[in-house]
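1. Quick one: sequence and predicted model below, then my questions.
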Amino acid sequence: MDFISKYKLIINADERTVTMRDDDRCITTTFDVNQRKIRYPARTISQIYVPPKRTVSIPVNVKISSAKVSFRPSFRLARQSPMILLNNMVVVNHQKSHISLYNPTKYSYTIPEGIVVGTTTVPTLSFNKCSPIDHELVNGYITKLTRHVADPKQADEIKNILHHHEKLFDTSKPTIAVNVKPHEIKTLDYPPPTSRPYYSTPQKEEEMYNIVQDLLQHGLIRKSYSPFAAPALLVAKHDGSWRMVVDYKKLNNMTIKDNHPLPNMEQTIRRLGGGYKFFSKLDMKSGFWQIPIKEEDKHKTAFITAEGLYEWNVLAQGLKNSPPSYQRVMADILTPCRQFALVYIDDIVVFSRSFEEHVEHIQQLLSILSKYNFQLNPPKCKLFQREIEYLSHVISENGFQPNGERIRSIKNLREPSTLVEANKFLGGLSWYRKFIPGFASIAAPIHKITNLTKENKKNFKWEEPQHKAFLKLKQHLVTSPLFLDYPNDAYPVILTTDASKIGIGGTLQQKINGEMKNLYCRSQVTSSTQKRYDPIELEALAIWMCFQRMKPYLLGRSIIIYTDHCPL
């Protein structure tokens, strides 16, 4: 401070200038924060053989203990060989790293041991200002999320928790999670797939340019020099705006499948039974874009537009293993919450038996999401609810039922006149077959004319039997008690089966305090072979099918089976 006062220094960080004043003169000079950055050569550790049209990962030695550094390929190597070095950032651990090298020729090349393939530079500090939280935006979200809470004391308690983690609710700028496992793209040893940009209109090209510039500005993508190139295109949203998607079909064909399991939706919904009275649903904001991609694999995500070639810094939609990779990250970080929280990709549901317990659960979960720098999508979140929509079901303490909005969309469908429309109607209804006893038998006339081979599609005819089935199915959506209860472990389950030449099925129930409660319905159309079964064989088939399809409900329980065939 004495030095600054003595020479009357004025430091302008924004313009990167220093001004010195004395009695009769003023001197201004610029400074460069990168002027003294130190570069470290990256040398091959061993001799490397590079086959034609292949990408290999070569081990290199860098005289840095551990750091994430920028990488610049060697101009000498570029002049002496046609090799293409793909990285612009590398991670060094214990003075070792890996560089991706592509051989675009039809000849093999050998890279000698000890050759410098490029230089690395440790990033320097920058003068970028930290982005402040948009408190006005966050306050608005928190007010809407707590508006339904009638008790003022409870509402204040919830607000205090949310304000403590207000960064989670600031959607003014995207965030990327930290300290999570980056997405890896493991590929077979094939040449990098390439494509030309898709043809587009000038208006769409301008929209594409704006979207790309926004992604660049937020650091979600970067310019690329990769031999990979997948075409990007625009898809219209419901509101008339555009969304960019990338056609990764060629890359996906050479990507090794990630076998991390996705949760079973039926099992997830069943977990929510058991006396839980408070529910919260948390939706992640552009969930995939919050997961980083492994530095060595970013070049594989390269996509091409009319303006240039770019690659993703974050997990892109359309990649083969995006869902299991995202599920793994969320399951790993939320392991401490597994007793009261379930994750289905980017949807999280929290369930508790009391308000006080739910407060504790929400606080613990938000703390974990904050720790890893995740971001929520507040307009799609629901907190401290007695009834909640999750995975297209309405879930409460007593049981679950279909989402009313989806039922209305099916009810509003006009009667099919083509094969495509008939399949669309059946596809929409099949989601609710577990709520409708004998669904398969009712829908059999429609199944009969939709289950056609390619050669027989021209024989599609919508006649009186299909018309009656259509009306009956829609009537079931209106009049049937489309509500299923959670099983009670204190009572046996009752399986009632039925079978005919048309279809087989069964209804699983429990009798509790004299009232019969539906747990699950299952039915299917009989095949041409099964239609030739004797009645006793059909009844036995119905029981066997129900045991297979209802296994999660039946295991470990006392079972009573009702069938209308006496010999069984």
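-> It's in.

2. Going by C-alpha atoms from here, please, whenever you check contacts or count neighbours.
-> Will do.

3. any chance you could map the strands in the stretch 401-550 of the chain?
-> Ranges of strands in the stretch 401-550 of the chain, per DSSP state E, counting those that start in this stretch, are 484-485, 493-499, 503-512, 515-525.

4. Let me know the angle separating the second one from strand 503-512.
-> What it means is strand 493-499. 160 degrees (axes from the mean of the first three to the mean of the last three C-alpha atoms, to 10 degrees).

5. between the strands of the stretch 401-550 of the chain, which gets nearest to Phe384?
-> Nearest to Phe384, of all the strands of the stretch 401-550 of the chain, is strand 484-485, at 21.6 Å by C-alpha to C-alpha.

6. now the host helix or strand of Arg76: how far from the chain's centre is it?
-> Element membership of Arg76, judged by DSSP states H and E, is helix 75-80. Its chain's C-alpha centre and that of helix 75-80 lie 42 Å apart, by C-alpha atoms, centre = their mean, to the nearest Å.

7. what ranges do the strands span in the stretch 201-350 of the chain?
-> Under DSSP E, counting those that start in this stretch, the stretch 201-350 of the chain gives strands at 221-223, 230-236, 242-246, 278-283, 303-304, 309-312, 341-344, 347-352.

8. Which one, of the ones you listed, ends up nearest to Pro487?
-> The nearest among the strands of the stretch 201-350 of the chain, by C-alpha to C-alpha, is strand 347-352 at 17.3 Å.

9. ok, and what's touching that closest one?
-> 272, 276-284, 340-343, 358, 361-362, 390 (C-alpha atoms under 8 Å, 6 or more residues apart in numbering).

10. and those residues, which are buried?
-> 272, 276-284, 340-343, 358, 361-362, 390 (16 or more other C-alpha atoms under 10 Å).

11. Second structure follows, compare the two:
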Amino acid sequence: MLNTEDVEIAEIPVYHHESGDLFAEDIEQHMAVLPEMSATTEEVTIEDIQIGDPDVPLTTDQQRLRSLIWKSRHLLMGKGNALPPAARGAICDIDVGGAAPIVQRVRPVAPKYREKLSDLIKGLLAAKIVQPSTSPWASPIVVIIKKNGVDIRLCIDYRRANQLTRLMVYPMPLISDLLEDLDKALWYCSLDMASGFWVVEMTERAKLISAFVTPFGLFEWLRMPFGLKNAPQIYQRLVDNALYGYLKIGQRSASDGPIDVFKDGEPETDRRPSILGRRSYIDDILIPATSWGSLYTKVERLLEACDKWNLSISLTKSFWGCRKVDYLGHRVSMDGLEAQPKNLESLVNIPFPSTLRAMQSFLGSLNYYRRFIEDFAVYAAVLYELRESDFFEIGRSQLAAGDECSNEGRWTEAKVAFTMLKAKIATAPMLKHFDPDRSPVIVVYASKWAVSAALIQEYDGVYHPVTFTSRTLKPNELNYGMVEKEVLALLRVLDVCYTTLASREITVLTRHSTLAWLMQSRGLNGRLGRWAALLSNWTMEVKKCERGEEEILGMLAASITPRGEVEEMLIAISPRKDCRLKISMSPPTVETDEELLVASFDGSARIKKKGGSFSAVIWKLPEWTIVAAESRYVHDLTVNEAEYNGLLLCFELLADLDRGRVILCGDSSLVIRQMRGEIDCKAPGLQLLRHKALEKLQSWPSHEFLHMKREWNQSADRLASTALQSEKGRTVVAEEDRQDLMTLNRLGELLKPKQDGQLARVTAISRSARRIRHEPEVIQEEIVQRIRIQRIVQAQDEERWIVNLKTYLSGDVLNLDAVEVKMCAKLAPEYEIDENNLLFFCPMAKRESEDRDGLMRLVIPETLQQDFCITITRVWKEAIRVLAEPIRGSDSDFIGEDCFGAFNDMWANVPTVRPGKETR
């Protein structure tokens, strides 16, 4: 433990950190939100104890319970935010190891809010929750303006301190677990512990690290604030110990300071059962009881525990002895669970979000209640597919053409799904508590691109829902048959409800008898064999309804939507999923004598030297002359950050040019695909760079991206490599240097003008890539190449290890099990996916001078390896035939050795690799 008198401020090395761009969504979990404080709370009376229905007179039993609670009135807190007494047995400590203190500068506050900020600080000082500080640490404050535009809320940004804090590992309860075992309860109490985290005292070290800087001075906390990294775990552990009684405070003198029972406590010798038989969720406690006598006993024991550990209860937020209570956003009663969002009205009336963050916030709010929304994943699929680039595009279109285009194309499906989800949360059904004495029944459903299932139980001849679950299908699952998709739905609900359904006999209602055959068959191979093995641990009776779905629906409650109506609604919200092959997006093309700009960029970095360089070259077409070329060097830069900085440098060089058509070229697949919105940007360091690039991109309405290999980007690569070697950038102005870059330029080979008489270029379309007969003279090399690519992609997606590895590389690890993730983690550093979704083997370069892209090897699936060898054999036989004679009809000396040279050139860019034993 560190005491302030032991600290020599002058001798401590201090790290000064300059503040950067701040987004509220990014620091939500790292902010200490400070409410308005008052020195005292209102006095409580016995009439303030809320028992039963407020409109019904109290019974004798209820009066007796109120008297019991009133005996512990010293634990009850009324209205107001006065500081409650400190809890016993828990102390907040912040362990940052040997990290040097971080001092961040005070953030400016608008003059009209300074007086209000001063009043908030005075309230904190009067409540004795903070005190002036001389700490070497300083975290900045964030002033949040309330909706009325006048009042403010004070927050503290603890991101830097939390990054250095060692994580305290403690299991937090799952909300789904806390809502179980309520089927027999008749009475409930919902309690809220007063002031939550503020009952926990701070160690001297924690006080110093929690210091925050304001325009009026430096202050530190005396009690544990919200926003600290380990605050939820510390408080949860305190309440768990109070409810279950693992440790007790040992014998000590009254002069000793606060004690941490988890370090200095003793094992509890009293072996009585736990007070409630269930955990709290931080400061929210639910007390269910099957009888009034049981409820009285539990409340009595809980008050004894609160008195022992000095835990206060908020009287205004606690309800005792009720038939139904609100708990964790749900209304709990003997009849079941209901969704009870606090902001339901605003959630239903919210307009269609205009940004990706707003859409993610909306989906996050609904995801909390997904068990109440039948087919939630089905309706939300099209909304989850939206990317930030989509919102930029629609915003740009609305500015250009008004609101007329707001309902065009893909936005129609998104808005329809958005409206449906709002309607479903407003009319969410009541879910029954799972009754272990009743037989569980599962109804599975599958469509072309999604599966769903409902766990139901029978009450008086009618099946009522217990929970809903659903998900969209992966690309490789879209080709499955309807029965196979129903198996996926069954596996999904068994996984979600595992703890509920384990060791129980289950009835499955289906429209197909094949599912029953799967349960009884032996010797199955492939995925059917794997599914049969997974289902073998369950005791299930599969019933096929003779009259189809109508027989099932005849017994379902009205809250479950008929499948026929669901299929009609799905037509309007179908996401961009298709099991058929698609012709990929062709590279940008230019017209003859078309005037446009081409911007090529590149980035490089060295891990050992902790520095990176980036470059950009602006070309003007049709002459292919250089308008501007520049490179820069920056310390502490990763490769991907260097690539993004190269793109930003392109926009900087383009700033003074006319806003015409521009093609942005780079050899970074990650940057190009993230800018296109094809993959998510999850790295915090890249999110801000991507956000800046998208803002710059808005000023160029006509733009296209082109990803290419490094050998086609030699000009930008040359500039970046030179800057990396010399560790300094330069601006290319000399004509001789520009001529060198023009000599290295190979972009003209990719961006060829369309010649008269050629076929129209192929653009991105959604037709099936079935074999179509063409005359030989009209089959273009580009189309043949794309068909071959699609064939290889399809074959790769049929091998499980390749599919798993692609899934891992795209960041979708939630769909993989632990064994698959472990295997993919070993392979991932040496594999990459290109823009065509082809998997390449890219071994790590042994020397820094080696070009990693030059070592790339195309992964040929086993199903194509024989065809590939036959093709190579045919080419070699033809080469051997012409080896000994010149080309017929030619006067030149072009002989067989030249054929071998041509053959090598033709296959030089198509290296291959076969899967190793560890990947099979």
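-> Perfect, thanks for sending it. Computed from a prediction, not measured in an experiment: that's the story for all the values here.

12. okay, the strands of the stretch 201-350 of structure 1 in TSV with distance to Pro193 of structure 1 next?
-> As requested, those are arranged in TSV below (distance: least, C-alpha to C-alpha, whole Å):
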stretch	distance to Pro193 of structure 1
strand 221-223	18
strand 230-236	8
strand 242-246	13
strand 278-283	34
strand 303-304	11
strand 309-312	14
strand 341-344	32
strand 347-352	33
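
13. quick one, which of those is packed in tightest?
-> Each of the strands of the stretch 201-350 of structure 1 was assessed for mean neighbour count using mean count of other C-alpha atoms under 10 Å. The highest is strand 303-304, with a mean of 25.

14. now that one, how far from the centre of its chain.
-> Centroid separation for strand 303-304 of structure 1 versus its chain: 21 Å, with C-alpha atoms, centre = their mean.

15. Stretch 559-568 of structure 1 now?
-> Using C-alpha atoms, centre = their mean, the offset of stretch 559-568 of structure 1 from its chain centre is 45 Å.

16. Need the distance between the two termini of that stretch.
-> Start-to-end span of stretch 559-568 of structure 1 (C-alpha to C-alpha, to the nearest Å) is 15 Å.

17. Give me the residues contacting that stretch.
-> Pro492, Val493, Ile494, Leu495, Thr496, Thr497, Asp498, Ile536, Glu539, Ala540.

18. Which single one of those is nearest to Thr268 of structure 1?
-> Looking across the contacts of stretch 559-568 of structure 1 and measuring by C-alpha to C-alpha, the closest to Thr268 of structure 1 is Val493, at 20.2 Å.

19. Kindly state which residue of structure 2 is aligned to that closest one.
-> Aligned counterpart of Val493 of structure 1 in structure 2: Pro440 (TM-score structural alignment).

20. Glu505 is in contact with that match, correct?
-> Yes: counting by C-alpha atoms under 8 Å, Pro440 of structure 2 touches Glu505, with 7.4 Å between them.

21. So between the two, which is more surrounded?
-> Regarding Pro440 of structure 2 and Glu505, a neighbour count based on other C-alpha atoms under 10 Å identifies Pro440 as having more, with 21 against 13.

22. show me what contacts Asp151 of structure 2?
-> Lys116, Ile145.

23. typed the wrong thing, it's Leu554 of structure 1
-> By C-alpha under 8 Å, 6+ apart, the neighbours of Leu554 of structure 1 are Val493, Phe547.

24. which position in structure 2 aligns with it?
-> Matched by TM-score structural alignment, Leu554 of structure 1 corresponds to Leu501 in structure 2.

25. Ok, which of the strands of the stretch 401-550 of structure 1 comes nearest Glu455 of structure 1?
-> strand 515-525 (22.2 Å).

26. Report the inter-axis angle for the closest one versus strand 503-512.
-> Using the same axes, to 10 degrees: strand 515-525 of structure 1 against strand 503-512 is 170 degrees.

27. show me where the stretch 551-700 of structure 2 has strands.
-> Under DSSP E, counting those that start in this stretch, the stretch 551-700 of structure 2 gives strands at 596-606, 611-621, 625-635, 662-666.

28. so which of those strands gets nearest Glu5 of structure 2?
-> Ranking the strands of the stretch 551-700 of structure 2 by proximity to Glu5 of structure 2 (C-alpha to C-alpha) places strand 625-635 first, at 38.8 Å.

29. Buried ones in the closest one, by neighbour count?
-> Ile626, Val627, Ala628, Ala629, Glu630, Ser631, Arg632, Tyr633, Val634.

30. shouldn't the second one be in contact with Ala616?
-> Which is Val627 of structure 2. No: in this structure, Val627 of structure 2 is not within contact of Ala616 by C-alpha under 8 Å, at 10.8 Å.

31. From Thr526 of structure 1, how far off is Ser441 of structure 1?
-> Ser441 of structure 1 is 9 Å from Thr526 of structure 1, by C-alpha to C-alpha.

32. Mutual contacts of the two, please.
-> Going by C-alpha under 8 Å, 6+ apart, residues that sit against Ser441 of structure 1 and also against Thr526 are Ile502, Gly503, Ile504.

33. which of those tops the neighbour count?
-> Ile504 (27 neighbours).

34. Asp189 of structure 1: neighbouring residues, count only.
-> Neighbouring residues of Asp189 of structure 1 were enumerated by other C-alpha under 10 Å; the total is 12.

35. which residues touch it?
-> Arg54, Thr55.

36. Give the helix, strand or coil label for it.
-> coil (DSSP: H, G, I helix; E, B strand; the rest coil).

37. which one in structure 2 is aligned with it?
-> Match for Asp189 of structure 1 (TM-score structural alignment): Gly98.

38. so how far is Val213 of structure 2 from Leu154 of structure 2?
-> Per C-alpha to C-alpha, Leu154 of structure 2 is found 12 Å from Val213 of structure 2.

39. This completes my enquiry, with thanks.
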